[in-house]
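Peer 1: Let me see the structure of the following:
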Amino acid sequence: MAWKTLDEMDLAGKVVLVRVDINVPVENGVVTDATRIEKIVPTISDILAKGGKPVLLAHFGRPKGKVVPEMSLKPLVPALEKALGVKVAFAPDCIGAPAKKAVAALAEGEVLLLENTRFHEGEEKNDAELAAAMAALGEVYVNDAFSAAHRAHSSTAAIAQILPSAAGRLMEAELKALEAALGNPARPVTAVVGGAKVSTKLDLLGNLVSKVDHLVIGGGMANTFLVAQGIDVGKSLAEHDMADTAREILAKAKAAGCAIHLPVDVVVAREFKAGAENEVVPADACPADAMILDAGPEAVAQIAKVFEASKTLIWNGPLGAFEIAPFDAATNAAAAKAAELTRAGALISVAGGGDTVAALNKAGAAADFSYISTAGGAFLEWMEGKELPGVAALMH
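Peer 2: Here you go, the predicted structure:
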């Protein structure tokens, strides 16, 4: 890994520009979930402990390059002060005179929050002039926003070319976890990929079959693979037009020596609602008037065996319609198994993506996973094998 950490930077007496992701939910001017704010505490605390002056760069919402008062970062100040335990000042812009004045007034031990970077049109265009105006405010740049690392923006990419740069603690933890899972993993490696559509995860499946030993496919995606094998899935959600693509993926996996696991039995129902009447049938015996809503117990037992034989697990997407019971059973059981093996030290488990985090939290298994990534798009693009501009910029 060619990027630097905070441990390698001399921060004493220096103004440190820190790119953070504090895009938190706000209702009536009050932060309703401070999780993302709490995640930046280790980085900011370490910078303060090293005698640095942290100045926060962040975006909020999608103002599309215009000043939108309801997307101001100012309401976040109380929540930041509570989490960090220090005074947080606020500047009404992230460049120019107002920002310079606020930086000059910053006392040691205090933090400064700059206004929404996306109020400037150049931010999302990775504009070099905007990046230079931001860079002019500080002496060191730290990126702690992995969740924004898949975007080449002025505050995530261009600025890192101008100032000495390092990864913050959150970024460092994320990159180390990802490196352990796909960069140089302990084998065998298993990936669980679920969700509704094959079409949205084509790049992901294409990349994974050449990198993992086992690929477990769940959710609506599994139905499309069953269709590709000539199986009738009744009224199930499936992308019939993707059958050829699914067959290509199966062939690519076979050539790469990657075993693909599809459900051998399934849970079917006539309607998609909580507590709907349901039955377990073999995967190739879905009644014409029914739909597949979850993997069956035999499929879960097979997945558990695959997990037991693995050293590394990467998980993205649920195995069934986890939002409503009883169609969350397979996801819950598989997650519990992964959590148990991780607790026992037999498995390194990394999961990410919005639905995935929700499903693992619901299963009560998230706390036992080795690493849960809160970054949706960035986590997926990393799994797809794409270069993340925000990470690449730290490598110079």
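Peer 1: contacts and neighbour counts: CA atoms only from here.
Peer 2: Noted.
Peer 1: My guess is residue 275 contacts residue 269. True?
Peer 2: No - the pair residue 275 / residue 269 is not scored as a contact, 9.9 Å apart, by C-alpha atoms under 8 Å.
Peer 1: Run the chain-centre distance for stretch 134-148.
Peer 2: The gap between the average C-alpha position of stretch 134-148 and the chain average comes to 20 Å, counting by C-alpha atoms, centre = their mean, to the nearest Å.
Peer 1: one more, for comparison:
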Amino acid sequence: MDKLTIRDIDVTNKTVLVRVDFNVPLKDEGKAISDDNRIVAALPTINYLLDHNPKAVVLFSHLGKIKKEEDKAKNNMAVVAPRLAELLGRDVEFVDATRGEKLENAIKEAHDGQVILVQNTRYEPGETKNDPELGKYWASLGDVFVEDAFGSVHRAHASTVGIPTYLHPAAAGFLLEKEIAYIGKAVNDPERPLVAILGGSKVSSKIGVINNLLKVADKVIIGGGMAFTFYAAKGLKTGSSLVEEDKIDLAKEYIEKGGDKLLLPVDAVCNTAFANEGDIKTIEGDIPDGYMGLDIGPKSIENIKNALVGAKTVIWNGPMGVFEMSNFANGTIEVCKALAALDGANTIIGGGDSAAAVKQLGFADKVSHISTGGGASLEYMEGKVLPGIAAVDDK
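Peer 2: You can find the predicted model right below:
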């Protein structure tokens, strides 16, 4: 990796500013955390820093969207501090401020590796605009910057790009390093054959990814709701399945460009309604009026398994069907099983719904890497330069 990492910097007696991703899902109107995975993912970096005798570790993160004043109460970072303290086994000081004396004094008075959690960065209107004054101000509070919020590095915000513009050294934490090592390598320098499996509902959200992976992968497999736009592009009937009419020509272009490299479903598990129960049947080819495709069928599953034989790198983003409904989860389950059975392959799950599916279906420990960033991992797979990674110092 050509980026500076926390192993390369000295943090002894220094105030370390860390951009973490504590954008956790909340319940009870923001009073409780429903899933602490993102906090757990930050622990290796925080613990490593604490083991190297810093003066203080100051954590910055956003939480939810702040569009109006009332959004602040339900996206208050205070809910994270007790859980983080519990996981670290030490005190975490929550500072209910994003700038000013309260924050400055807390950092100034910190010693012996005090962990400080700053209020939601999005309380500052300048955060999402990457206001240079805000980035400069936050940078002035520390000696060293660590970027570890992969889920946010595709956004040029004050806390992801502004701080490292003004504060050096700026290094990658372990979580960011791992994402670069897995996804970056898979897209830029994969062990071949590289097979990409793309699902989810819409072609429009994966245009750049399909385009880039058709260039770099040895096989690109399409599933999920977006498959029916490809059905339409091939002249097949789609019933009441989800089809993006304005993307049919693009799908035709991909079919032409992909040739044998592009693998599309040949059958679908269909229902008369978007529901778990109903008149469910497996249909090959044309889908009749009144039926919608909600999962890939058994022949498509076999084709995917055959395409995965001998694969050395597999990237998967997006479920094969409506996996939240048990009658339409089979395609996703079978892909999980196929990946788990691959011997010696680097299997990467690209965040978002596919990550949720792998965890929910109990396959999390059977794959090489589950990305912590939905949008970030998609943009990374498109081959884009992510501003938060670019802002980290080169070695």
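Peer 1: Can you calculate the TM-score here?
Peer 2: The TM-score (TM-score structural alignment, normalised by the length of the second structure) is 0.93; 389 aligned residues with a C-alpha RMSD of 1.8 Å.
Peer 1: about what we covered before: who has more neighbours out of residue 275 and residue 269 of the first structure?
Peer 2: Using other C-alpha atoms under 10 Å, the more surrounded residue of residue 275 of the first structure and residue 269 is residue 269, with 24 against 12.
Peer 1: if I look at the corresponding residue of the second structure for that one, how far off is residue 200 of the second structure?
Peer 2: With TM-score structural alignment as the criterion, residue 269 of the first structure lines up with residue 271 in the second structure. From residue 271 of the second structure over to residue 200 of the second structure the distance is 18 Å, taken as C-alpha to C-alpha, to the nearest Å.
Peer 1: One more: residue 10 of the second structure?
Peer 2: Separation of residue 10 of the second structure from residue 200 of the second structure (C-alpha to C-alpha) stands at 43 Å.
Peer 1: Between those two, which is the more surrounded one?
Peer 2: When residue 10 of the second structure and residue 200 are compared for neighbours, residue 200 comes out ahead with 22 against 14, by other C-alpha under 10 Å.
Peer 1: can you pull the contacts of the equivalent of the more buried one over in the first structure?
Peer 2: With TM-score structural alignment as the matching criterion, the partner of residue 200 of the second structure in the first structure is residue 195. Contacts here follow C-alpha atoms under 8 Å, 6 or more residues apart in numbering; on that basis residue 195 of the first structure touches 218, 219, 220, 221, 317, 318, 319, 320.
Peer 1: again, only this time at 7 Å
Peer 2: Applying C-alpha atoms under 7 Å, 6 or more residues apart in numbering, one finds that residue 195 of the first structure lies in contact with 218, 219, 220, 221, 317, 318.
Peer 1: Just give me the match in the first structure for residue 312 of the second structure.
Peer 2: That one, residue 312 of the second structure, aligns with residue 311 by TM-score structural alignment.
Peer 1: wait, that match sits on residue 182?
Peer 2: No - using C-alpha atoms under 7 Å, residue 311 of the first structure and residue 182 do not qualify as a contacting pair, with a distance of 11.9 Å.
Peer 1: Pull up the aligned stretch in the second structure for stretch 361-368 of the first structure.
Peer 2: With the alignment judged by TM-score structural alignment, the segment of the second structure matched to stretch 361-368 of the first structure spans residues 359-366.
Peer 1: What residues sit buried inside stretch 160-176 of the second structure?
Peer 2: Neighbour counts using 16 or more other C-alpha atoms under 10 Å place 160-176 of stretch 160-176 of the second structure among the buried residues.
Peer 1: From what I see, residue 134 of the first structure and residue 95 are in contact.
Peer 2: Yes - applying C-alpha under 7 Å as the test, residue 134 of the first structure and residue 95 come out as touching, 5.5 Å apart.
Peer 1: Residue 322 of the second structure in helix, strand or coil?
Peer 2: Put simply, residue 322 of the second structure is coil when judged by DSSP: H, G, I helix; E, B strand; the rest coil.
Peer 1: If you drop the residues flanking it in sequence, what lies closest to it?
Peer 2: Using C-alpha to C-alpha, 6 or more residues apart in numbering and skipping the chain neighbours, the partner closest in space to residue 322 of the second structure is residue 328 (5.4 Å).
Peer 1: count of residues packed around the one you found?
Peer 2: Residue neighbour count, defined by other C-alpha under 10 Å, stands at 25 for residue 328 of the second structure.
Peer 1: To which residue of the first structure is it aligned?
Peer 2: Superposed on the first structure with TM-score structural alignment, residue 328 of the second structure falls opposite residue 327.
Peer 1: tell me, stretch 79-99 of the first structure lands on which residues of the second structure?
Peer 2: Using TM-score structural alignment, stretch 79-99 of the first structure lines up with residues 83-103 of the second structure.
Peer 1: Can you report how many residues neighbour the aligned residue in the second structure for residue 393 of the first structure?
Peer 2: Matched to the second structure by TM-score structural alignment, residue 393 of the first structure sits across from residue 391. Other residues near residue 391 of the second structure number 21, with proximity taken as other C-alpha under 10 Å.
Peer 1: now swap in residue 258 of the first structure and tell me
Peer 2: A total of 21 residues lie near residue 258 of the first structure under the criterion other C-alpha under 10 Å.
Peer 1: quick one: contacts for it?
Peer 2: For residue 258 of the first structure, the contacting residues are 209, 212, 213, 214, 215, taking C-alpha under 7 Å, 6+ apart as the criterion.
Peer 1: Count the residues that sit near the nearest residue to residue 394 of the first structure once chain neighbours are set aside.
Peer 2: If the residues on either side of it in the chain are set aside, residue 394 of the first structure comes closest to residue 3, at 5.6 Å by C-alpha to C-alpha, 6+ apart. By the criterion of other C-alpha under 10 Å, residue 3 of the first structure has 15 neighbours.
Peer 1: Many thanks, we can stop here.
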